[in-house]
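Undergrad: below is the structure, and that's it, no one-letter string:
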């Protein structure tokens, strides 16, 4: 056996005895994105799968298949499951201590050509079910917290010890890192009430951030302002960006959405004093310039956050990043490494 093969065998033996790995999975409606990372936090492989249904047990089965395939393809079928953990992040409130999805539901105003069937998870033990099926440790977290974990190790956490992350998807979530420690408590950022006499939110309260912001709310607000039938956020953005007589009315909805986020950011500033806030959203909401009336309206209003906060807290930088499912899955893997194996990555 030559020296190269000897080193490969020794490396493989070391991996079997020492290395820890994590599979991170982002669970979004009807799709999965997965990555496998080593204890150094580097992504080694990735994969995507579509889901035909969102029934709980079927989703667990598909997550297990995706995670198993990633482990088998990258580490080998014989790699011990005791050296692997799985982290899953979902777009809803969870109990990370028990791995329970508290509530996951598709929106009542889900505008699509082919509207998917309704689904609703309430108090579902996703972590326990997945652990039972795979035979390895698991972690379950909210999607905004997963993006926050990613930023802590691989994003703004490299230069800032205290920062926030705002995630704009169907709804709006947030996470915080304070003095280098991620806050584990749930942050219902989207349900901060920022308008005294605002729209009624899906949650039943009035004036929440999510009554104006998020793919569902923004589409609904533009529809209310213009009376147009719209097939999702892209259609709402196209209306605001075009030459239609009602483009200005549509743009006003994006302006108010930006103000809603600005008022939410002001609350984070007043409470925690972050030096940076990272805003993840659809690319078309974040790329301004000529012809991008929706993004211009949203960004300009959002960047006026200093007007809504205590003057001592205004020294904060807003960083915008387009949504990326791989980052969300990567963050879920980093959370799993920490919670299951106590592997803590330093920002780099």
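TA: Alright, I've got the coordinates. Only a predicted model underlies this, so the values are computations on that prediction, with no experimental measurement involved. Numbers count the residues shown, from 1 in each chain.
Undergrad: please make it C-alpha for all contacts and neighbour counts, starting now.
TA: OK.
Undergrad: buried stuff in the helix or strand hosting residue 238?
TA: Element membership for residue 238 (DSSP states H and E) is helix 233-241. Buried residues in helix 233-241, defined by neighbour count with 16 or more other C-alpha atoms under 10 Å: 233, 236-241.
Undergrad: closest one of the residues you listed to residue 68?
TA: Taking C-alpha to C-alpha as the measure, residue 68 sits nearest to residue 233 out of these, at 34.6 Å.
Undergrad: coming back round to it: the helix or strand following the helix holding residue 238 vs helix 233-241, what angle?
TA: Using DSSP H and E, the helix or strand that follows helix 233-241 in sequence is helix 247-272. Put simply, helix 247-272 runs at 110 degrees to helix 233-241, going by axes from the mean of the first three to the mean of the last three C-alpha atoms, to 10 degrees.
Undergrad: this is the other structure I want to compare:
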């Protein structure tokens, strides 16, 4: 039965379960007494919901605390082994697959390097499938126990009704790749376990907002600085984040050719790939036969030697110019979205780290409008190189919370009779 606002008893029950689960997840362990004010539910509703969650194996006791003059209060927490998720990062140098329990403790991982085949679709799909099978085998976990597998990819992700998630990755040569359908064909996962595919910058942003340097902010931009650059915008209207193709903002008319094919994109000046290319073009000694991460380490060592040797003026100049381009790009984000925080992550952003950050901050403030620039902080992300996989694993976890801690139910072959639906909706709280 639906109320005046259109919500059924089932909807209310699901919302109450979600509220209790999320408070225990982010702020637990908590007692039943503390859950009331934290969720806005009555003590009776809290007791009913907790009993339901305990019966489902999602919540467990976690000790007790003394109360003022009364019996000790039992603490509750989310049971770590009550659910499992997989996070996948399709990165620039490797495909990383990690298996997590419900509290995002890593249980197993697998990595597949990307070599000369680059972003060949069949190779990537094979790496993801093999990695999923490997981590499940390593943990001895049956695949049907998973809540889902989240995948962070470069490019724009379109969610279609007939082909699932389709990836438009212009910089990696992917033109409307039906990645979800390809993964599902021959998948090591049963049909009851969903895939959640989204932009890698968005999954990075999701992780930093839930567990990292973005926690507590209402408006933030999280930047993924790797071979290229991207960003995720988080606002009250887009709490799950929205990927923005910031790297393809034009910063120089008729400038350098970007790997997307256009001229003058930010990514053509601020991404690690372009940074190393410019060092090479200006006479820098880029190590031959190494990947980008190793080459960037060598560039940093050349620009900022620790043994008293003279700095490589070419490497230093290119890095300083890159900091200015990156800062100018951040100023556009500041002017457009007026965020409270800007967080820089990704393997290149973390590698450049605190040495690079003061110059980026200085340029961002100098190019931005004064009022929003005075209100924003620019810092590094806190979650390290695994942030994209953690964020990808959050995708099925967030869906699980939205469902009130219930797994997706397979669609019935025939619709349930109206009397059964009515009874379920009128069931007691």
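TA: On my side now, so go ahead. Worth saying up front: this structure is predicted, and the values here are computed from it rather than measured.
Undergrad: what's the TM-score here?
TA: After superposition, the two chains reach a TM-score (TM-score structural alignment, normalised by the length of structure 1) of 0.76; 310 aligned residues with a C-alpha RMSD of 3.3 Å.
Undergrad: still on that earlier bit, what residues in structure 2 pair up with the helix holding residue 238 of structure 1?
TA: The alignment of helix 233-241 of structure 1 onto structure 2 (TM-score structural alignment) covers residues 296-304.
Undergrad: so what touches the matching stretch?
TA: 272, 276, 286-287, 311-316, 348, 351-352 (C-alpha atoms under 8 Å, 6 or more residues apart in numbering).
Undergrad: nearest to residue 190 of structure 1, of the buried residues of helix 233-241 of structure 1?
TA: Closest approach to residue 190 of structure 1 among those (C-alpha to C-alpha): residue 233, at 17.7 Å.
Undergrad: and the strands in structure 1, which stretches?
TA: For structure 1, strands defined by DSSP state E occupy the ranges 21-28, 31-38, 43-50, 84-90, 94-95, 100-105, 120-124, 137-142, 163-168, 172-178, 181-182, 276-281, 317-322.
Undergrad: out of those strands, flag the one nearest residue 205 of structure 1.
TA: So among these, strand 172-178 is nearest, using C-alpha to C-alpha, at 15.0 Å.
Undergrad: ok, residue 50 of structure 2 touching residue 59?
TA: Yes. Residue 50 of structure 2 is within contact range of residue 59, at 7.5 Å (criterion: C-alpha atoms under 8 Å).
Undergrad: residue contacts, the alignment partner in structure 2 of residue 254 of structure 1?
TA: Counting by TM-score structural alignment, residue 254 of structure 1 lines up with residue 319 in structure 2. For residue 319 of structure 2, the contacting residues are residue 275, by C-alpha under 8 Å, 6+ apart.
Undergrad: relative to residue 30 of structure 2, how far out is residue 319 of structure 2?
TA: 48 Å (C-alpha to C-alpha, to the nearest Å).
Undergrad: list the contacts of residue 225 of structure 2.
TA: Contacts of residue 225 of structure 2 by C-alpha under 8 Å, 6+ apart are 271-272, 344-349.
Undergrad: ends of stretch 14-34 of structure 1, what's the gap?
TA: Using C-alpha to C-alpha, the two ends of stretch 14-34 of structure 1 sit 25 Å apart.
Undergrad: then stretch 240-249 of structure 1?
TA: 8 Å.
Undergrad: how about stretch 262-280 of structure 2?
TA: Span of stretch 262-280 of structure 2 from end to end, C-alpha to C-alpha: 21 Å.
Undergrad: residue range in structure 1 corresponding to that stretch, please.
TA: So stretch 262-280 of structure 2 sits over residues 205-223 in structure 1, by TM-score structural alignment.
Undergrad: just the helices in structure 2 please.
TA: Here structure 2 has its helices, by DSSP state H, at 9-27, 32-39, 43-55, 121-139, 179-184, 200-211, 267-270, 272-281, 292-303, 313-337, 347-367, 370-375, 387-402, 418-425.
Undergrad: where does the last one end up in structure 1?
TA: Just to be clear, that refers to helix 418-425 of structure 2. Counting by TM-score structural alignment, helix 418-425 of structure 2 sits on no residues of structure 1.
Undergrad: what's the local residue count around the equivalent of residue 93 of structure 1 over in structure 2?
TA: In structure 2, residue 93 of structure 1 lines up with residue 156, judged by TM-score structural alignment. A total of 19 residues lie near residue 156 of structure 2 under the criterion other C-alpha atoms under 10 Å.
Undergrad: excluding sequence neighbours, find me the nearest residue to residue 156 of structure 2.
TA: residue 168 (5.0 Å; C-alpha to C-alpha, 6 or more residues apart in numbering).
Undergrad: what does that neighbour align to in structure 1?
TA: Residue 168 of structure 2 maps onto residue 102 in structure 1, by TM-score structural alignment.
Undergrad: residue 310 of structure 1 matches what in structure 2?
TA: Checking TM-score structural alignment: residue 310 of structure 1 goes with residue 369.
Undergrad: from residue 251 of structure 2, how far off is that match?
TA: Plainly put, residue 369 of structure 2 is 17 Å away from residue 251 of structure 2 if you go by C-alpha to C-alpha.
Undergrad: out of these two, which sits in the busier spot?
TA: Taking other C-alpha under 10 Å, residue 369 of structure 2 and residue 251 do not tie; residue 251 has more neighbours (20 against 15).
Undergrad: for that one, give its distance to residue 382 of structure 2.
TA: Here the criterion is C-alpha to C-alpha. By it, residue 251 of structure 2 lies 28 Å from residue 382 of structure 2.
Undergrad: got the contact list for the spatially most central residue of structure 2?
TA: Centroid-nearest residue in structure 2, with C-alpha atoms, centre = their mean: residue 203, separated by 1.9 Å. By C-alpha under 8 Å, 6+ apart, the contact set of residue 203 of structure 2 is 152, 387-392, 394-395.
Undergrad: what of residue 286 of structure 2?
TA: Here residue 286 of structure 2 is in contact with 276, 279-280, 295, 298-299 (criterion: C-alpha under 8 Å, 6+ apart).
Undergrad: adding distance to residue 173 of structure 2, write those out as CSV.
TA: Below are these laid out as CSV (distance: C-alpha to C-alpha, whole Å):
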residue, distance to residue 173 of structure 2
276, 21
279, 25
280, 24
295, 24
298, 29
299, 28
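Undergrad: and the furthest pair within the residues you listed?
TA: So, these by C-alpha to C-alpha: farthest apart are 280 and 298, at 12.3 Å.
Undergrad: quick revisit: quick one, the helix holding residue 238 of structure 1 and helix 215-226 angle?
TA: 40 degrees.
Undergrad: how far apart are helix 233-241 of structure 1 and its match in structure 2?
TA: With mean C-alpha distance after the TM-score superposition for structure 1, helix 233-241 of structure 1 departs from structure 2 by a mean of 2.6 Å once superposed.
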